[in-house]
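# Requesting a structural model of the entry that follows:
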Amino acid sequence: MESIYKLSSKDERIFNNNHLVVIPSSAKLYMSEKIPYVFRQNTDFLYLSGCLEPGSALVLSGAGGGHHTSTIFVRQKDVHSEMWDGPRTGTEGALELFGVDQSLPMQELGLFLKSFSKSHSKFMLWYDFTHPAEPEVHKTMQGFLANTINKVWESPKHLLHRLRLYKSPSEVALMRTSCKVASEAIAVTMQDSHPGVTEHQLFARVDYECRMRGAETLAYPPVVAGGTRANIIHYISNNQVVQAGEMVLMDAGCEYHGYNSDITRTWPISGKFSSNQLELYEAVLSVQSDLIKRCSNFPSLDSLFYEMCDLLGHSLQQVGLLPRNLNKDQLSKVL
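All right, here's what the predicted structure looks like:
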């Protein structure tokens, strides 16, 4: 809460105000009437609370330099529901597990907000009205805003994402593990690939290998593209056969305790490059190696992108894929 206050304190409009931050969980979504999708938590809520359950909300309240309070609202324990969907944390478990000052039943969120409004004539409300994550929380927030004289609110996303930008040593360790898991999974998938394998089978293999190494799921729908399909940027159909002599591109990563990796690799499905494939592969690899070295100087992403265009354009000219008479500006447009 103190970090949120510091990040927002340059805004004179809210500098002296009390703050009320409401972060909902994700909702449980269904692919058909009774068949749910695999649940994925709202990452802002997960970052601040550590709670993996739907139907929840975290409320932070306080003022700069003063006392701050964290309250988590969760579903109550229910024998019938837990028999179908598994155990719930409940208010007692939430207080013990999530490091908050208090935990309350989800049904009491509206009363809590009403009480806060009565005791604070002015306050800054931080809630994302434009991208509601949980319908019941959103309905409560709409009613709260309609019935309070306070009309000053803003989405907390930009502040939360600034907080999340700087990683702790523990977070860095999780990110490294996520990359290690995905890297090993892709390497095994490469080793076991062969002409005639389907893109879907390669998808299944990398998914399996990631999960067997501790990942909860893949980070995103992977691109597994054989032959010329690799030129389709967001190809996720992954339903064709990879023929002998073709290259296969895989863009995949995994989610490991909330932290995601993103890796792209291309390899010959037959196990050996043709001379043309090898020449192009080494040209791209050389560009990548140069760019990694330049990262030690902490360049901006934009400057790194333009350097990539320059290096890659020159390399493609060297192998004869682009005309040698194109200048730097022309190359950047082509790429």
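
# only C-alpha atoms for contact and neighbour calcs from this point on.
Will do.

# quick one: the helices in this protein?
2-8, 43-49, 79-85, 90-97, 109-119, 135-146, 157-165, 169-191, 199-212, 275-294, 301-318, 328-334 (DSSP state H).

# Do I have it right that Y259 meets S178?
Yes: Y259 is within contact range of S178, at 6.6 Å (criterion: CA atoms under 8 Å).

# Who has more neighbours out of those two?
S178 (26 against 19; other CA atoms under 10 Å).

# what's the distance between the more buried one and T217?
11 Å (CA to CA, to the nearest Å).

# related to what we said a few turns ago, please work out which of the helices of the chain is packed deepest.
Of all the helices of the chain, helix 199-212 carries the top mean neighbour count, a mean of 20, counting by mean count of other CA atoms under 10 Å.

# Counting by contacts, list what it packs against.
helix 169-191, strand 217-218, strand 223-226 (3 or more CA pairs under 8 Å, 6 or more residues apart in numbering; DSSP states H and E).

# change it to 6 Å
helix 169-191 (3 or more CA pairs under 6 Å, 6 or more residues apart in numbering; DSSP states H and E).

# Quick check: which helices or strands does the helix it packs on pack against?
Helix 169-191 packs on helix 199-212, going by 3+ CA pairs under 6 Å, 6+ apart.

# Now do the helix it packs on against helix 169-191: the angle between them, please.
Compare the direction of helix 199-212 with that of helix 169-191 by axes from the mean of the first three to the mean of the last three CA atoms, to 10 degrees and you get 140 degrees.

# Surely L125 touches L20?
Yes: applying CA atoms under 6 Å, one finds L125 in contact with L20, separated by 4.9 Å.

# Return every residue with contacts to both of those two.
Counting by CA atoms under 6 Å, 6 or more residues apart in numbering, no residue touches both L125 and L20.

# One more, so I can put them side by side:
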Amino acid sequence: MVAAAAGKLWFKMTSFEEEADPLPVRGYHRVKQMALLRLHLPESIDTVIVDEGHDLSGPMVDILDRSPQTVITLGDQFQNLQGRYVPHNARIRYREMAISLRAGPALVDYINPLLAEFPDVSALPFVADKAKDTVVAEYRADSFPPEPSVILVADEWGIFDWLIRNRDLSQGAAVIDWTNQFEPFLEGCLDLYMHDKRPSHGAIARFRSWEQLHAEMSWNDAFLRVEQWLEVVGTKFGVSGLYQCAKLAELADGKPSRPLLATVFTVKNYEFPRMAVSEDLYYFADLRSKTELSKKLALLYTAITRSSGKIYFPDTHQERIATILSVQSLRAKPLSLLHLNV
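Below you'll find the model as predicted:
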């Protein structure tokens, strides 16, 4: 039955016949189709250069491997935020970037411990530019950095948590939200919490009740703070007034006049002369699988390496990072036998 349903779905996605309600077909669907058909790039193309090569999907790598062209990719495998870096065929020229041109030596001791724990990866140590003066400072994890900074968070719950903090501390924080999708997230959370109304925002659309959401997210301290706020404040006054959207110009020079909140994914191709790492980047549910550990390390690594000037770490950094890095040593230990009385 599953195979039959999958066959019908695939037919609808690949059929060009006009239908009353056709399924959306995206570029990645076509890439997958090309890979399955064992197609390659047309020979009229001489050379292929790929930036951000660490984000190449498996099907795209298959296509490039089969193609007759010279393929050159540039990337950093430690920035694959999905924890699913795809190694390339030897015919693809690939160069890992190990020398930073934006960060100074002060970041070395924050980055190399992360690189050393990536599963199944042997990497050159991170080398900083000695001519760059990167300044490392701390801020209280439950407050704002002392200067207006770009604050990098893990996900929507991190932003929601900071907006609640902003309401209490009146810092004027705004959200980097290119597609204006975060306000519907706030409203969807409130409707789900109060009425079990199924939200439309992609991050929470699969949940039919708040209890179901809580069961999955109870490991996340940012989520728990949001939940408590909804119970005490949100149900009485709603979520209006929490959200302000930042303009692109505010992000342009990296030294904003007010705190700017952004997920690592949103700004992973940027660099900032003044930024902060949010504590929610360290939270995790389970890091025992290689994929989950890779995702967590990549998230922290990508966030930290956005810095080109001054970077603020939460004052809980040492404690939090020690917990994450200890997972690797636990994974390396053999599991003891479980004795059952039958």
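
# Can you give me the TM-score here?
Scored against TM-score structural alignment, normalised by the length of the first structure, the superposed chains reach a TM-score of 0.27; 150 aligned residues with a CA RMSD of 6.4 Å.

# which neighbours do Y259 and S178 of the first structure share?
With CA under 6 Å, 6+ apart, Y259 of the first structure and S178 have no common neighbours.

# for the second structure, which strand is longest?
strand 307-314 (DSSP state E).

# What are the buried residues along the very next helix or strand once past that strand?
Downstream of strand 307-314 of the second structure, the next assigned helix or strand under DSSP states H and E is helix 317-332. Going by neighbour count (16 or more other CA atoms under 10 Å), the buried part of helix 317-332 of the second structure is 317, 321, 324-325, 327-328.

# Looking at the residues you listed, which is nearest E216 of the second structure?
The nearest member of the buried residues of helix 317-332 of the second structure to E216 of the second structure, counting by CA to CA, is I324 at 19.9 Å.

# Quickly note the distance from the closest one to S294 of the second structure.
11 Å.

# A222 of the second structure too?
For A222 of the second structure, the distance to S294 of the second structure - CA to CA - is 21 Å.

# now do R95 of the second structure
Taking CA to CA as the measure, R95 of the second structure falls 20 Å from S294 of the second structure.

# Between the two, which is the more surrounded one?
S294 (25 against 12).

# coming back round to it: quick check: angle from the longest strand of the second structure to helix 317-332?
90 degrees.

# which secondary structure elements does strand 307-314 of the second structure contact?
Short answer (3+ CA pairs under 6 Å, 6+ apart): strand 307-314 of the second structure packs on strand 135-139, strand 272-277.

# Is L218 of the first structure in contact with C254, as I believe?
Yes: with contact defined as CA under 6 Å, L218 of the first structure and C254 form a contacting pair (4.0 Å).

# more crowded one of these two?
C254 (31 against 22).

# surely that one meets E209?
No: counting by CA under 6 Å, C254 of the first structure stays clear of E209, with 10.1 Å between them.

# residue contacts, L260 of the second structure?
150-151, 173-175.

# now, which of those residues lie within strands?
Per DSSP E, those map to strands at 150-151, 174-175.

# top of the residues you listed by neighbour count?
V150 leads those on contacts (other CA under 10 Å) with 32 neighbours.

# From Y139 of the second structure, how far off is it?
13 Å.

# again with R331 of the second structure
Distance from R331 of the second structure to Y139 of the second structure, by CA to CA: 32 Å.

# ok, now E96 of the second structure?
E96 of the second structure is 33 Å from Y139 of the second structure, by CA to CA.

# So those two - more neighbours on which side?
Y139 (18 against 15).

# name the element Y94 of the second structure belongs to?
strand 93-96.

# And for that strand, what's in contact with it?
Contacts for strand 93-96 of the second structure (CA under 6 Å, 6+ apart): 72-76.

# I'd like the buried residues of helix 317-332 of the second structure as CSV, with distance to C189 of the second structure appended.
Rendered in CSV, the data for these read as follows (distance: CA to CA, whole Å):
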residue, distance to C189 of the second structure
H317, 29
I321, 30
I324, 29
L325, 33
V327, 32
Q328, 35
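
# now for the residues you listed, which pair is the farthest apart?
The largest separation in the buried residues of helix 317-332 of the second structure, counting by CA to CA, is between H317 and Q328 at 17.6 Å.

# Next, count neighbours for G27 of the second structure.
Using other CA under 10 Å: G27 of the second structure sits among 8 other residues.

# from what I can see V135 of the second structure touches Y312, true?
No: counting by CA under 6 Å, V135 of the second structure stays clear of Y312, with 8.5 Å between them.

# between those two, who's got more neighbours?
Y312 (25 against 18).

# wait, what's in contact with the more buried one?
Neighbours of Y312 of the second structure in contact, by CA under 6 Å, 6+ apart: 137-138, 276.

# if you set the cut-off to 8 Å instead, what comes out?
136-139, 145, 275-277 (CA atoms under 8 Å, 6 or more residues apart in numbering).

# Show me which of the residues you listed are buried.
Using 16+ other CA under 10 Å as the threshold, 138-139, 145, 275-277 are the buried ones among the contacts of Y312 of the second structure.

# doesn't I263 make contact with S183 of the first structure?
Yes: using CA under 8 Å, S183 of the first structure is in contact with I263, at 7.4 Å.

# hang on, the earlier thing: following the strand holding Y94 of the second structure in sequence, what is the next regular element?
Downstream of strand 93-96 of the second structure (by DSSP H and E), the next one is helix 108-116.
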